[in-house]
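**Student:** below: sequence and its predicted model.
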Amino acid sequence: MTTIASKTADHDRLLPHNPDRGTVPSQQLDSPAKSATTTSGRTPPVIRLLVLATFIVILNETIMINAIPNLMGALNITEQTAQWLSTAFMLTMAAVIPITGWFLQRVSTRSAYATAMGLFLLGTALAIAAPSFELLLGARIIQASGTAVMMPLLMTTLMHVVPEHDRGRVMGNVTLAISVAPAMGPAISGVILNFGSWRLLFAVVLPIAALITWGGMKQLKNVGEPQVSTIDWFSVVLAALGFGGLVYGLSRFQGGNIGLATGIVLAGLAAIAVFVFRQLSLQKLGTPLMDLRTFKHRTYTIALILMSVAFMAMLGSMILLPLYLQNLRGLSALETGLLVMPGGLAMGLLGPTVGRLFDRFGGRVLVIPGAIAITLALAGFTQVSMTMPYWQLLGLHAVLMVALAATFTPVFTLGLGAVPPHLYSHGSSILGTLQQVAAAFGTALVITVMGVRADSLKAEGVAVAAANLDGMRLAFIVGVVLSVAVIITALLLPARAASNAENVGHGH
């Protein structure tokens, strides 16, 4: 692990330079955010801007979930095909985010922001006019390419401009964008779909995103200095083939051709293995696409595993719930959206509180109870029936969202805080990549488990509704198994991160 002294030295070199104030004196290192246009206890304006933009772009990751029944009728496609509008979005992010560690070091903050929002606006505009499923899928991929840059940009900038003792609170606000946006996607889309077709989802987002882009370009200041470096395109191709092949192969298991699906999964894993070896050799030259030295920091690695498994469980349940409510219980998209909205709002409102508790008490106090509550909520969902009261479903969903809020903020803060500043962009990039792969993996896993179970029961003569319900129960059981792994991982996290912040703050 890097010593406090060497982390502070690295931080000194990487603090943003402002021509109006000169270089930050070393005695101000314990509160760099004071000199970076904010006072202690306030969120820097640059972070507020990036949180707002990130919220809008990440919201689109799950905004299509509620529209699946509409799309199946409008574009004459199956449920599995429609699912690719969400899965392809996540896979594109998984393929593009590995490049962002290199990209964010090479360009200015403003250029990265302009690139991200420009791609997102283009994809959104194309989606509004898309006449077919293929073109809509292409538009979603362009959207996702822009979204892929925003999250690592936000995380990397935060780690540079916010002092360590304040990061939990600010990261609590960031949780709003990273965790609440995908949680709110289905709720917001449910409301919008009540007033028009699926095209309205993009038509509503476009002017809001355009306004945020314009405001951001007016106010955003550059943080840090760009560095010129080369990119290894072979690594880019390997990452796309590896992560994409893995999830695509998993989704093919439902088609019945187990041999082909297994082959695709193994090919994906092989490409990931070659990618890892490629990065290890490039590290010796100092030009890796994804710097794997972040994994030498134990807390970062544990946080990464915990976050990945929790995201698999979260996205899996978020896919199943609308399918259950609309296809089996006969609720409209609006009613479904309203049912899951309280949980999403609770998660967002609790983010800053969780952050302040983290700054005061450290990670374990929040993460371990949060992980247990995730398991209990998912265990409750395994009991879904055709008559389960809606208040019970709302309560279980709210408990799940609150538990995820208590888990994600400390995990993000502990994980990135464990790596030295010169690896922040790579740490953010790896975190973002695995988050997307885990979400896509979780989505494909639950849809596959549900489908295989339902099909086998239908073949035995069980009624369609009963077979589908049993398939959903089994899929929720998979979520429970994943969440038990979250509890085990949570027990390995360090007891207190606050002591590190105190050492940095008072170690001069």
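**Tutor:** Yep, it's here.

**Student:** contacts, neighbours, all on C-alpha from now
**Tutor:** Noted.

**Student:** max-length helix in the chain?
**Tutor:** helix 424-459 (DSSP state H).

**Student:** report all helices and strands that it contacts.
**Tutor:** helix 79-106, helix 133-161, helix 233-251, helix 298-323, helix 390-417, helix 464-490 (3 or more Cα pairs under 8 Å, 6 or more residues apart in numbering; DSSP states H and E).

**Student:** and it, how far out from the chain middle?
**Tutor:** Relative to its chain's centre, helix 424-459 lies at 12 Å (Cα atoms, centre = their mean, to the nearest Å).

**Student:** just the buried positions in it, please.
**Tutor:** Counting neighbours by 16 or more other Cα atoms under 10 Å, one finds that the buried residues in helix 424-459 are 424-455, 457.

**Student:** stretch 353-373 too?
**Tutor:** Quick answer for stretch 353-373 (16+ other Cα under 10 Å): 353-368, 370-373.

**Student:** run a quick neighbour tally on residue 106.
**Tutor:** 17 (other Cα atoms under 10 Å).

**Student:** and stretch 287-307, how far apart are its ends?
**Tutor:** 27 Å (Cα to Cα, to the nearest Å).

**Student:** next one for the comparison:
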Amino acid sequence: MDSHLKVGHPNFMAAILMIGTFIGLFGETALNMALTNIMDDFSVSASIGQWLTTGYLLVLAILVPLSSYLVRWFTTRQLVSGALIVSIVGALIAAIAPSFSVLLIGRLIQAIGTGVFLPLMFSVVLMIFPMHKRGAVMGIVGLVITAGPALGPTLSGLIISASSWNFIFVVMMILNLILLILGAPKMENVSNITKPKIDILSLILSTVAFGGIVYALATLAELPLSDWSVWVPFAAGILALILFTVRQFKMDEPMINLTVFKYPMFAVGTILMFATLFIILSVAILIPLYFKSVLAYTAIVAGLLMLPANFLNIVMSPVVGSSFDKVGARVFTRLGFTLITIAAIILIMIISASTPVWQVVAALCILFVGVSMTIMPAQTNAMNQLPPQLYADGSAAMNTLTQVAGAAGTAVAITLFTAGQNKYIQEFGAEVPADFLAGGINFAFYAVLITGIVGLIISLFIKNSRPLVK
């Protein structure tokens, strides 16, 4: 028995949602390569500049939990049109920003659009395709989620070299405008519009919980944990998260139905997704920094050096997706996290101020082949165990945590990068900047290694789940 919803143009609908999500996720890391240019243009420090990425992730972490409400209040076409219009407005503001604060406001508005698009893509794709096609389609979804942030530095490097960082936003604005004109009118509604009562307390608790945790992680990049501006929002976030969780279990119509975590493979899959996104966002900020600051490559060359690994990810994701039903999540996730762990060990062994660049590129290729084997199988296996009526809740829960993972990856990478530099300077002095910068990046990769090992251990508990139909 198959429970998918029959729509007139499932492939077209999926394509519009995937392209819109890709543009939004590309926006997560697109400014990593442009950060030094923006810092020069607006005379801001790195710790201030990184809020262009962290602020984006912060809005996503706050907004994505609301998605399970939004799909019950608005039609699919209304949500897609609204998200695209908001993204276009945000990109326009950022493109013509006369100051850093206006640029940041534009970025935060853009993030609202992505925050609607990302969970919508998940729940709609799961609803409109029959089971026998789901593996292949979710392979492309996995590609969108990994390729967006991973290709951000490469594509933005090309744009910056041809013009200026402003054109990153012009490109995003034009692409979203095309989607709005061609795609939005053909979107069919797949939501069950019940207009549930909005629980204001849940809304506040969710915002404080995920906003507080992401803000604290971001601030950790520039201040110690003992500083009140780190531990106060973190403690408030954890407390709000506990209260939010308790409240959801007591409500008849919860904001997010957390019973999804009672399905063991959903819980395990979400943890593996968290680990993979943490790794992707860590690498997306560390490697451009290494290529530009240590090996002294230009933005365009640094971007092109990341292309082979991204190309392998693009090639492998559909292959993994199409063979998912035969091979299963258990084999893919174990093999994927093994490759990620091996790549992290190699990078820790080789990264220095004088490393031949081909060695770093080769290690990145191994890492991204591993990523292509973890994200889609973990994600699909997790969602497959849920009954269809819980897809929206599962999507909201999973995507919220993966955005927190992205923020955590960025924050932890920068924090360890700084700690590694200080450690190197204490031991060897600060005479050669390239050496202590390389020391910082080398040290930061221990976070990738530890996360890879944890992911590998957790993948041992995966069982191949069959979809539930209720």
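**Tutor:** All right, it came through fine. Computed from a predicted structure; not experimentally measured.

**Student:** about what we covered before: by how many degrees do the longest helix of structure 1 and helix 233-251 diverge?
**Tutor:** 20 degrees (axes from the mean of the first three to the mean of the last three Cα atoms, to 10 degrees).

**Student:** residue 371 of structure 2 contacts residue 314, doesn't it?
**Tutor:** No. The pair residue 371 of structure 2 / residue 314 is not scored as a contact, 10.7 Å apart, by Cα atoms under 8 Å.

**Student:** of these two, which one has the most company?
**Tutor:** Taking other Cα under 10 Å, residue 371 of structure 2 and residue 314 do not tie; residue 371 has more neighbours (29 against 20).

**Student:** give the equivalent position in structure 1 for the more buried one.
**Tutor:** Alignment note (TM-score structural alignment): residue 371 of structure 2 maps to residue 404 of structure 1.

**Student:** which ones are touching its match?
**Tutor:** By Cα atoms under 8 Å, 6 or more residues apart in numbering, the contact set of residue 404 of structure 1 is 310, 347, 370-371, 374.

**Student:** okay, those in CSV with distance to residue 391 of structure 1 next?
**Tutor:** CSV is the format used below for the contacts of residue 404 of structure 1 (distance: Cα to Cα, whole Å):
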residue, distance to residue 391 of structure 1
310, 24
347, 18
370, 22
371, 23
374, 18
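
**Student:** ok, the residues you listed vs residue 92 of structure 1, which is closest?
**Tutor:** Proximity of the contacts of residue 404 of structure 1 to residue 92 of structure 1 (Cα to Cα) peaks at residue 310, which lies at 20.4 Å.

**Student:** so what does the closest one match up with in structure 2?
**Tutor:** Match for residue 310 of structure 1 (TM-score structural alignment): residue 276.

**Student:** for residue 140 of structure 1, give me its contacts.
**Tutor:** 85, 88-89, 123-124, 127.

**Student:** map it onto structure 2.
**Tutor:** Match for residue 140 of structure 1 (TM-score structural alignment): residue 107.

**Student:** and if you look at residue 362 of structure 1?
**Tutor:** Checking TM-score structural alignment: residue 362 of structure 1 goes with residue 328.

**Student:** its match against residue 379, yeah?
**Tutor:** No. Using Cα under 8 Å as the test, residue 328 of structure 2 is too far from residue 379 to be in contact (11.8 Å).

**Student:** quickly note the distance from the residue nearest the centre of structure 1 to residue 429 of structure 1.
**Tutor:** For structure 1, the residue nearest the mean C-alpha position is residue 435 (5.0 Å; Cα atoms, centre = their mean). Here the criterion is Cα to Cα. By it, residue 435 of structure 1 lies 10 Å from residue 429 of structure 1.

**Student:** just residue 185 of structure 1 next, same as before
**Tutor:** 23 Å.
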